[in-house]
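[1] only geometry, no sequence info:
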């Protein structure tokens, strides 16, 4: 096959940039800092992996840092934390105030284990006082990995850009098979209604996602319903998957030994 002719390469914008503009445009590409950045990220992962010591199944709760004690969503998250704890789950959050604090607080009130992955920010974020174990991170990327790594279910409470980022990344990991089809629940049906409508009317309509992808999400306002849904999915979906994988592994091992 003949190669398609290429247009002449245009000069880099750096050739016409000067002073602070040039420094800004080159600042993110300085190779002398790449190794240092990689080492910092690695050490932060290592700190996270070494810090958490628990064995019970864990549910991660995402949500805004901005809802105060007494707000309806704060109280909803607090009730959720209690129900999850009473059902025998550990509760993990981003470790900050608002929804995160409420879920951790409820977990302790329910006699459960309360975990947090806090992020260091120049404003707003600080570790809440309702944590049995927590780690502070400098990198959002490392923090998000830790929030997903240990959990078998995810609950998304109302929130802003950060909550949406966490929710859609987790949903993408499930959709693409990077993690199991763990249950994922949206709490606050009124809050999430427009986003679910957008997904149906735009994403599904334009075929950028499949209709079945929306079935990965359940919406409810009931903490008890969240717990019941998580238990049902774990019992009816994940166990057959694990058995199937275990059977394949045994078959592969038997084949290698022959």
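    Looks like it came in fine. Here the structure is a predicted model, which means the values were calculated and not measured.
[2] going by C-alpha atoms from here, please, whenever you check contacts or count neighbours.
    Noted.
[3] am I right that residue 197 is in a strand?
    No - secondary structure assignment (DSSP: H, G, I helix; E, B strand; the rest coil) places residue 197 in helix, not in a strand.
[4] near it, how many other residues are there?
    Close neighbours of residue 197, defined as other Cα atoms under 10 Å, add up to 11.
[5] show the contacting residues for the closest residue to residue 127 other than its chain neighbours.
    The spatial neighbour of residue 127 that comes closest, neighbours along the chain excluded (Cα to Cα, 6 or more residues apart in numbering), is residue 96 at 4.7 Å. Counting by Cα atoms under 8 Å, 6 or more residues apart in numbering, residue 96 makes contact with 65, 116, 118-119, 125-128.
[6] do that again at 6 Å, thanks
    With contact taken as Cα atoms under 6 Å, 6 or more residues apart in numbering, residue 96 is in contact with 125-128.
[7] and here's the other structure:
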């Protein structure tokens, strides 16, 4: 109460910039536009990077150690990728929720990039399904932060460390409609399967209308011109059915030689 007995007037809090650099939270004047990845990869500036790169190895190592330590006891998990720009009222968002819920109810942990959009949808579904909802965030010039449905969250400075965690602790990928980041994860997974760096790793593209053009291009251009083998198209599965997603994942878990 104020001195005259009136309720105090609550002023709206002004928005301020906020950013995470790994486990570090920066706000207001402390926010930087340059990311740790950029500092590592950018060699066009001063040559002092020649003297600091050896020390960066320790930070990179620490990210691997933290990631391995936090995720080592995960149950069987599936990573779900998709656009951060997917709107909550869109059919794609609802599909993400349904997939996350179905995965959790089937006993899987759900791993996403921890951001908004399709990632949030899958994490939300995992929570609704009573499963473990995991978010692996990344330092970006524009802060996304971990969505509110993440139960176990890690923030990484380096993309390559984060990517290692996705592959090491997932038993398959479900890929919702997304942009360049989603395509990056998709084609890295396909390359790892093609080169047998990972085996029996299902990659499922959800949304035939969205992915159809890409699949047609792979078939009519990539394969037709001999840049890939026809059987490389069998490295992924396209569907619009959540039940089929679970079926493909379960088939991949069966011992080799087991008949359906």
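    Cool, the structure landed. Just so we're clear, the structure is a prediction, and the values are computed from it rather than from any experiment.
[8] if we can go back for a sec, report the separation between the residue nearest to residue 127 of structure 1 and residue 131 of structure 1.
    10 Å (Cα to Cα, to the nearest Å).
[9] please name the nearest non-neighbouring residue to the residue positioned nearest the centre of structure 2.
    Residue closest to the average C-alpha location in structure 2 (Cα atoms, centre = their mean): residue 113, at 3.0 Å. Spatial nearest neighbour of residue 113 of structure 2, chain neighbours left out: residue 136 (4.7 Å); criterion: Cα to Cα, 6+ apart.
[10] a strand runs through the one you found, doesn't it?
    Yes - assessed with three-state DSSP, residue 136 of structure 2 lies in a strand.
[11] that one pairs with which position in structure 1?
    Matched by TM-score structural alignment, residue 136 of structure 2 corresponds to residue 117 in structure 1.
[12] which residues does that match contact?
    Going by Cα under 6 Å, 6+ apart, residue 117 of structure 1 touches 94-95, 134-136.
[13] tell me the counterpart of residue 94 of structure 1 in structure 2.
    By TM-score structural alignment, residue 94 of structure 1 lines up with residue 113.
[14] and for residue 218 of structure 1?
    Looks like residue 218 of structure 1 aligns to residue 237 there (TM-score structural alignment).
[15] same deal with residue 187 of structure 1?
    Under the alignment (TM-score structural alignment), residue 187 of structure 1 maps onto residue 206 of structure 2.
[16] next: residue 39 of structure 1.
    With TM-score structural alignment as the criterion, residue 39 of structure 1 lines up with residue 58 in structure 2.
[17] in structure 2, which spans are helices?
    Along structure 2, counting by DSSP state H, helices occupy 36-41, 49-71, 91-105, 118-128, 159-168, 180-194, 208-217, 242-253.
[18] so which of those helices is nearest residue 202 of structure 2?
    helix 242-253 (6.5 Å; Cα to Cα).
[19] mean deviation of the closest one from structure 1?
    On superposition with structure 1, the mean distance recorded for helix 242-253 of structure 2 (mean Cα distance after the TM-score superposition for structure 1) is 1.1 Å.
[20] show me what counts as buried in that helix.
    Of all the residues in helix 242-253 of structure 2, those buried under the rule 16 or more other Cα atoms under 10 Å are 242, 245, 249, 252.
[21] any idea how far the last one lies from residue 203 of structure 2?
    Meaning residue 252 of structure 2. Distance from residue 252 of structure 2 to residue 203 of structure 2, by Cα to Cα: 10 Å.
[22] just the first one next, same as before
    Between residue 242 of structure 2 and residue 203 of structure 2 the distance is 14 Å, computed by Cα to Cα.
[23] next up, the contacts around residue 70 of structure 2.
    Under the criterion of Cα under 6 Å, 6+ apart, residue 70 of structure 2 has no neighbours.
[24] trace it over to structure 1, please.
    Counting by TM-score structural alignment, residue 70 of structure 2 lines up with residue 51 in structure 1.
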